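> Next one to model:
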Amino acid sequence: MDTLIDAAALKSRLDDRESGQRTVLLDVRWTLGDPHGHDHYLHGHIPGAVFVDLATELAGPAEPGRGRHPLPPAEQFQECARRWGISDGDAVVAYDDSGNMAAARVWWMLRDAGFGPVQLLDGGLAAWREAGFGLAAGAEQPPAGNVTLSAGAMPAIDAGQAASWSRYGLLLDARAGERYRGEVEPVDPRAGHIPGAVSAPTTGNLQADGRFLGPAELRERFERLGYRSDVPTAVYCGSGVTAAHEIAALEIAGFAAALYPGSFSEWCHDAARDVVTGEAPYGEDVETAAGRSTGSVS
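Next up, the predicted model:
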């Protein structure tokens, strides 16, 4: 199944009462610094969509040793998926209102849990509105589903692997360029990036309207950043959320990549791990960069 579905195709699928496969819609509105995703959902969402709370349903409690949004236990995620109404045999479409930066998290997690038919609404809620389709207000309360989920179906790496990844592979940093360079760090205790990582902000995956670039454009982008079929690729971000967006973009390009779930928020909490700053993958003097500290931990 394709990574993306457009608004017209989704509307057609939802209107097809004779389709043998039910589609579950997940609204994953969340952005860093905006805790009001549920309020936005209640004000207006795609009819039938269930709200997914990224902070409590797509992540466990923040821990210095695991990052700000550690992956929840598999049993907990399965319980949430059933509460959203997902059953075995269903299809899932996820969206948000920020270019799928948050929705990609549940896309990756369902894929990792062995659930195959899951897509992102290309352009998110904005594309649905632009197509002239209506919204519903209030909360949706679907009957519980019976989906059975596992874990480990998608490639992932840990901090130990991230430390040596750039020696033989490509490590992409999906955060904004200024955070990669160490010019600003709004939430984590140290500014900069993992030594050897290449800056690849997720915003570069999107067109101005929030839709993903086409496959050819994405292939060109990632090849320019160093992607090669014989070079293993891994992606991290601040807390493992927008890195999933980068993995979706890589998949659209026809490329595979592993996720570092703990990402920089896990990495930088260990003082024994080097953090470097600047434009270059290995940055400036490691000892100088490792001692920098800005912002506060969320």
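> hey, let's count contacts and neighbours off CA atoms from now on
Noted.
> Show me what stretch 133-147 is in contact with.
Applying Cα atoms under 8 Å, 6 or more residues apart in numbering, the external contacts of stretch 133-147 come out as 41-51, 78, 81-88.
> Just the buried residues of those residues.
41, 45-51, 78, 81-87 (16 or more other Cα atoms under 10 Å).
> Among those residues, which lie within strands?
50-51 (DSSP state E).
> Leu54 and Glu185, how far apart?
21 Å (Cα to Cα, to the nearest Å).
> Tell me where the stretch 101-250 of the chain has strands.
With DSSP state E, counting those that start in this stretch, the ranges of strands along the stretch 101-250 of the chain come out as 118-121, 170-173, 198-199, 233-236.
> this one next, for a side-by-side:
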Amino acid sequence: MDTAAPHALVSVAELERSLRGDRPPRLLDVRWRLDRPDGRPAHREGHLPGAVYVDLGAELAGHGLAATEGRHPLPAPDDLQRSARSWGLREGEPVVVYDDLGGQSAARAWWLLRASGLADVRLLDGGLGAWTAAGLPLEAGDVRPEPGDVVLDSAQLPTIDADEAAAFPSQGVLVDSRAGARYRGEVEPVDPRAGHVPGAVSVPTSGNLGAAGLFLGPEALRARYEEAGVRPGEPVAVYCGSGVTAAHAAVALTVAGYAPVLFPGSWSAWSSDPDRPVATGAEPG
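Okay, here's the model as predicted:
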């Protein structure tokens, strides 16, 4: 367990103070969900002051074969850097990402930017809801920043592919972060087959948040993942349906002091390959 891991979250109070400081962060609005993938209309209606809209489907995902890369492949490094510069990101500038979905979409931006070498990237704990609940203002319309000069390095992303995911339970813990019913194979609303990767354990991302929509504290998160078998000093990998909400689990594990790796293709890639075995039920299999 890496107890010196950089902070992953920022509170509304901390963000509000930093926006009034000498080194305000760049804000990225990453509103997206399966039933409403285009968050731009909501962004135009109201967003944190100065926040730039980020299109998850177009800018935080690439296009590949479902059987190998899943529904939301990682973007090509050059494409991600081009997008990041269009958001106005500059070298050495802190970044805060947020959404209105408990962090489940903004975490994708957090993970990609962190994994590409940006040290100071944080997720707004509680997102848009926490900001407005604190009585803080929103602004309307589009935000078009001056192009940035940030340089991203995606040469060593902490990821695994399907073959490595298959072998992972023999060396560490492979965490399935989808809802329990999907893990057990009782329902599958999106992907070709129902169930989970054999050997994976179920830790749904929804349980990483408390009643107020904020992340649990480090000790509570550590206890939650330890109950599933995650241990200090041992490898841990995460996946979900298509690699988006797995990043939310990566945030939680980072807060808890671990250094997770991501299976980007996730269940969408695994279930699209007929040669991959599928486990069902409540046990890892």
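> Got a TM-score for the two of them?
The TM-score (TM-score structural alignment, normalised by the length of structure 2) is 0.95; 279 aligned residues with a Cα RMSD of 1.1 Å.
> rewinding a little: could you save the strands of the stretch 101-250 of structure 1 as TSV and add columns showing mean neighbour count and distance to Gly254 of structure 1?
TSV is the format used below for the strands of the stretch 101-250 of structure 1 (neighbours: other Cα atoms under 10 Å; distance: least, Cα to Cα, whole Å):
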stretch	mean neighbour count	distance to Gly254 of structure 1
strand 118-121	25	15
strand 170-173	28	16
strand 198-199	22	20
strand 233-236	27	13
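> With distance to Ile157 of structure 1 added, can I get these in CSV?
As requested, the strands of the stretch 101-250 of structure 1 are arranged in CSV below (distance: least, Cα to Cα, whole Å):
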stretch, distance to Ile157 of structure 1
strand 118-121, 22
strand 170-173, 11
strand 198-199, 17
strand 233-236, 8
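> For Pro281 of structure 1, find the nearest of those.
strand 198-199 (5.5 Å; Cα to Cα).
> mean per-residue distance, that closest one to structure 2?
Averaged over the aligned pairs, strand 198-199 of structure 1 sits 0.5 Å from structure 2 after superposition, using mean Cα distance after the TM-score superposition for structure 1.
> what's the counterpart of Ala139 of structure 1 in structure 2?
Counting by TM-score structural alignment, Ala139 of structure 1 lines up with Asp142 in structure 2.
> And for Glu217 of structure 1?
Per TM-score structural alignment, Glu217 of structure 1 is aligned with Ala220.
> now Gln104 of structure 2: how far from Ser177 of structure 2?
Per Cα to Cα, Gln104 of structure 2 is found 11 Å from Ser177 of structure 2.
> Pick out whichever of these two has more residues nearby.
Legend: neighbour count by other Cα atoms under 10 Å for Gln104 of structure 2 and Ser177, higher for Ser177 (28 against 24).
> what's near enough to touch Phe115 of structure 1?
Leu149.
> what residue of structure 2 matches up with it?
Per TM-score structural alignment, Phe115 of structure 1 is aligned with Leu118.
> Report the separation between that match and Glu146 of structure 2.
Leu118 of structure 2 is 19 Å from Glu146 of structure 2, by Cα to Cα.
> Glu146 of structure 2: neighbour count?
12.
> no wait, Glu226 of structure 2
12.
> And the helices in the stretch 151-285 of structure 2?
In the stretch 151-285 of structure 2, the helices defined using DSSP state H, counting those that start in this stretch lie at 162-167, 180-184, 218-227, 246-255, 266-272.
> Now the third one on structure 1. Mean distance?
Just to be clear, that refers to helix 218-227 of structure 2. Using mean Cα distance after the TM-score superposition for structure 1, the mean distance for helix 218-227 of structure 2 is 0.6 Å.
> For that helix, buried residues please.
Quick answer for helix 218-227 of structure 2 (16+ other Cα under 10 Å): 221-222, 224-225.
> still on that earlier bit, between the strands of the stretch 101-250 of structure 1, which one is nearest to His36 of structure 1?
Comparing those by Cα to Cα, strand 118-121 comes nearest, at 21.0 Å.
> Now the closest one on structure 2. Mean distance?
Superposed on structure 2, strand 118-121 of structure 1 shows a mean distance of 0.4 Å to its aligned residues (mean Cα distance after the TM-score superposition for structure 1).
> All good on my end, thank you.
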